[in-house]
Structures are given as structure tokens and as C-alpha cells.
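[1] Sequence isn't available, so here's the structure alone:
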């Protein structure tokens, strides 16, 4: 009788331990999903501002064309960089927690920032362009949008950090590896000195 009781007790202990493990795995999985969803939500805020900037840039280029008749290569570079950034942003919109996709977007944004910076540097040599009211208005809107992108990017990076910390720390690391929660990438483009200068578009 004592042996049977001991076997039953051991069985219940094992069952209880397995149940506790299952409950913990489910809780860890749900917590990781929630953090990943927060990244997607934070990226959506960046995406709104990126779309606004992508819509403003062609207008600015059209105004600049009236004055920069000998700077076609500079304007074409901006158009190409914008096109690449739009494509990269669309991919990131579909997969905002995919590190490779976000890294491509960050690189495209750096290139676009550099192209815009060169355009603004060229524009400095054209007083008529600097004095154009439409150009001034678009420049102010772009600068404002850049600031909003910066704030949204910081919020995104904060969510990525929280998610990565949770996914890489034991014991949640076990659930992350078990269910394939890969690390997310921060948008590091603000760390680029050239890009920090590029948004200063006001004349």
C-alpha cells in the first residue's frame, strides 16, 4: 500500500510539474507575442511619417527642377534613393520585426538622407530657389516630418530593446528558441552623422 501511494504521489508530482511547465511556456509565448506586436505598432507610427516624407520629396524635387537646370544628376539621385526607400519601407511594413528587412530600410533611409543633404547643399548656391515660397514651405514640412520620424524611431527602438531583452534572457530564452522568436533589429540610421545633418532643410 505504501509503495502504491508513493508511486501515485510521484506521478502527481510529475503531472503537476509538467502542467506548471506548460503554463509557463504558454505565458512566455504570449508575452513574446505581445512584445512583438508592440514593435509592429511602433513601426506603424514610423511608417505614417515615412509615407508623408516620401510624398513631400517629389514636390520638393519638382520645385528645385525649375532652378537647378544643371543639377540633373543630383535630382535623379534623390529620385532613385526615394524609390529604393519606398520599396524598403513597403517590405518593412509587411514584416516590421524582421531584422534583415529593417536593416535594409535603415540603409535605404541613410542613402535618402545623404541624397537630400546633397540636394540642399546644392540649393544653397541658388538664391532664387532659396527664396521660393513653395520650396521654403516644403522644407519646413520635411524638417517637421524628420523630427516626428526621429521620435517614432526612438519609440520603435525602445520596443525592440524590450523585446530583445525578453527573448535573450533566461528562462524566456528557452521559449523564444522553441518557437522561433528571432531578435529584431533597431533602426540605427539616426546614429549616422551625415543623416543627422541632412534633415536640416530650412533655408
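    Nice, I can see it. Everything numeric here is computed off the predicted structure, so don't read it as measured data. Numbering: from 1, shown residues only.

[2] Please make it C-alpha for all contacts and neighbour counts, starting now.
    Noted.

[3] if I look at residue 102, how far off is residue 46?
    Distance, residue 102 to residue 46, by CA to CA, to the nearest Å: 12 Å.

[4] now residue 117, nearest residue through space, not along the chain?
    Sequence neighbours aside, residue 198 is the residue nearest to residue 117 in space, at 4.3 Å (criterion: CA to CA, 6 or more residues apart in numbering).

[5] Look up how far residue 112 lies from the one you found.
    From residue 198 over to residue 112 the distance is 9 Å, taken as CA to CA.

[6] With residue 89 instead?
    Taken as CA to CA, the spacing of residue 89 relative to residue 112 amounts to 12 Å.

[7] For residue 158, the count of nearby residues, please.
    Applying other CA atoms under 10 Å, we find 15 other residues in the vicinity of residue 158.

[8] With residue 181 instead?
    For residue 181, the tally of surrounding residues (other CA under 10 Å) stands at 19.

[9] who touches residue 111 in this structure?
    Contact analysis of residue 111 by CA atoms under 8 Å, 6 or more residues apart in numbering lists residue 81.

[10] Regarding it, which helix or strand does it belong to?
    For residue 111, the host element (DSSP states H and E) is helix 99-123.

[11] now the strands for this structure?
    Per DSSP state E, the chain carries no strands over any range.

[12] one more structure, for comparison:
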């Protein structure tokens, strides 16, 4: 009888370890997926100042818009740094509210970039600028990568959150503080579309 009890206890502990390791693997997958977003966002943050600097010589009368683009870029960059800084926290996949704050800042930046490119349409010389064309091409490619990275992140979050809510995984998750991960949610329909970064036919 004593051996049976010990075997049952060992079985329960072993199963608990398997669940724990599975949750750790899924949480790390969420963190890795976020780091892929972060890489692409940093690439875009590096491109935007060059884009604005190139446009300055042609869009002298749009100074307010150019400054607003840089301000939105800086806010998004700061939000990304804060989110990345919480990605190693033991308490959960990412710090509470960090992804939502970043998603909101990114939506605002996307809106400013859309406005910027709409205004830039009125400047033929800027549209013909080779450096501007190359920056636009790089930005468009980066926007596509960001969209794919966001989808991969949300898929990883859904898998992790589902597992941590299922019984008996939920017992281990609650015991070891596996908190829910945040989805990257877009605020409105306009934010669901990447900024258009091409000037029609050149």
C-alpha cells in the first residue's frame, strides 16, 4: 500500500513537472515572438528619421507634420523599449499593459505616416527623389514583416493563454505565477492597414 501511495505521489509530481516545463516553453515562445516584432520595429524606427530628413528639403511648408511624425516615432520607440524591458519578467510573458501601450503608440505612428505620405503626393520632385524611393521600398518591406511578426506573436499568445487556462495546467500556472500574455490588438479598422508608403506611378 505504501508503495502505491509513493508511486501515485511520484506520478502527480512528474505530471506537474511536465506541465510546468510545457508552460515555460510556451511562455518563451511568446517572448521570442515579441522579440521578432521588436527587431522589425527598431528597423522602422531607424528608417523614419532618414525619411523625414529627405523630405525636409521638399516639404518646407509641412514642418508641423514632419515634426509630428518624429514625435510619434519617438513615443512608439519609447513604448517599444518599455515593452522589451519587461519581456524577461518572471511574472508573465510580458509586463502587464506593455503590449497594449505599444500597440496604441504604433497605431498613432501609423496614422501620422499615412498623413505624411498623403501630403508628400503633392511634391513631384520628392516623388522623383531616388533616396526617397529607396527608403519607401525599405519601409514597405518592413511594414509587411511587422504584420507577419504581429500575427505570429498573437498565435503564440493564444496558444500560451489557452494552455494556462486549461485544467489541470491552470493549477500549475496559478501556483507558479504564469500570468496571461497580452494580445496585440489594433484599435480600429484604419489601424489594421499598414501605412501606404508608395507614390503611385513614378
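    Arrived safely, thanks for sending. All values reported here derive from a predicted model rather than from experimental measurement.

[13] still on that earlier bit, from what I can see the residue nearest to residue 117 of structure 1 touches residue 113, true?
    Yes - with contact defined as CA atoms under 8 Å, residue 198 of structure 1 and residue 113 form a contacting pair (5.5 Å).

[14] circling back to that earlier point, what's near enough to touch the residue nearest to residue 117 of structure 1?
    Each residue near residue 198 of structure 1 by CA under 8 Å, 6+ apart is listed here: 113, 114, 116, 117, 118.

[15] Now a PyMOL select for only the buried ones of those.
    Only the buried entries of these go into this PyMOL selection, using 16 or more other CA atoms under 10 Å:
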select buried, resi 113+114+116+117+118
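
[16] List just the nearest of the contacts of residue 198 of structure 1 to residue 185 of structure 1.
    Taking CA to CA as the measure, residue 185 of structure 1 sits nearest to residue 113 out of the contacts of residue 198 of structure 1, at 19.7 Å.

[17] Please pull up the equivalent of that closest one in structure 2.
    Matched to structure 2 by TM-score structural alignment, residue 113 of structure 1 sits across from residue 110.

[18] what residue of structure 1 matches up with residue 22 of structure 2?
    Taking TM-score structural alignment for the superposition, residue 22 of structure 2 sits opposite residue 31 in structure 1.

[19] What of residue 165 of structure 2?
    Aligned partner of residue 165 of structure 2 by TM-score structural alignment: residue 168.

[20] any idea how far residue 161 of structure 1 is from that match?
    Counting by CA to CA, the gap from residue 168 of structure 1 to residue 161 of structure 1 is 10 Å.

[21] Repeat that for residue 144 of structure 1.
    For residue 144 of structure 1, the distance to residue 161 of structure 1 - CA to CA - is 26 Å.

[22] before we move on, what about residue 3 of structure 1?
    The spacing between residue 3 of structure 1 and residue 161 of structure 1, counted by CA to CA, is 52 Å.

[23] For the two, work out which one has more neighbours and name it.
    It is residue 161, of residue 3 of structure 1 and residue 161, that has more neighbours when counted by other CA under 10 Å, with 18 against 8.

[24] Contact partners for the residue nearest the centre of structure 2?
    The central residue of structure 2, meaning the one whose C-alpha is nearest the mean C-alpha position (CA atoms, centre = their mean), is residue 37 at 4.5 Å. If you count contacts by CA under 8 Å, 6+ apart, residue 37 of structure 2 has them with 146, 149, 150, 153.

[25] Let's see that with 10 Å instead.
    80, 145, 146, 147, 148, 149, 150, 151, 152, 153 (CA atoms under 10 Å, 6 or more residues apart in numbering).

[26] From the residues you listed, list the buried ones, please.
    The buried subset of the contacts of residue 37 of structure 2 (16+ other CA under 10 Å) comprises 80, 145, 146, 147, 149, 150, 151, 152, 153.
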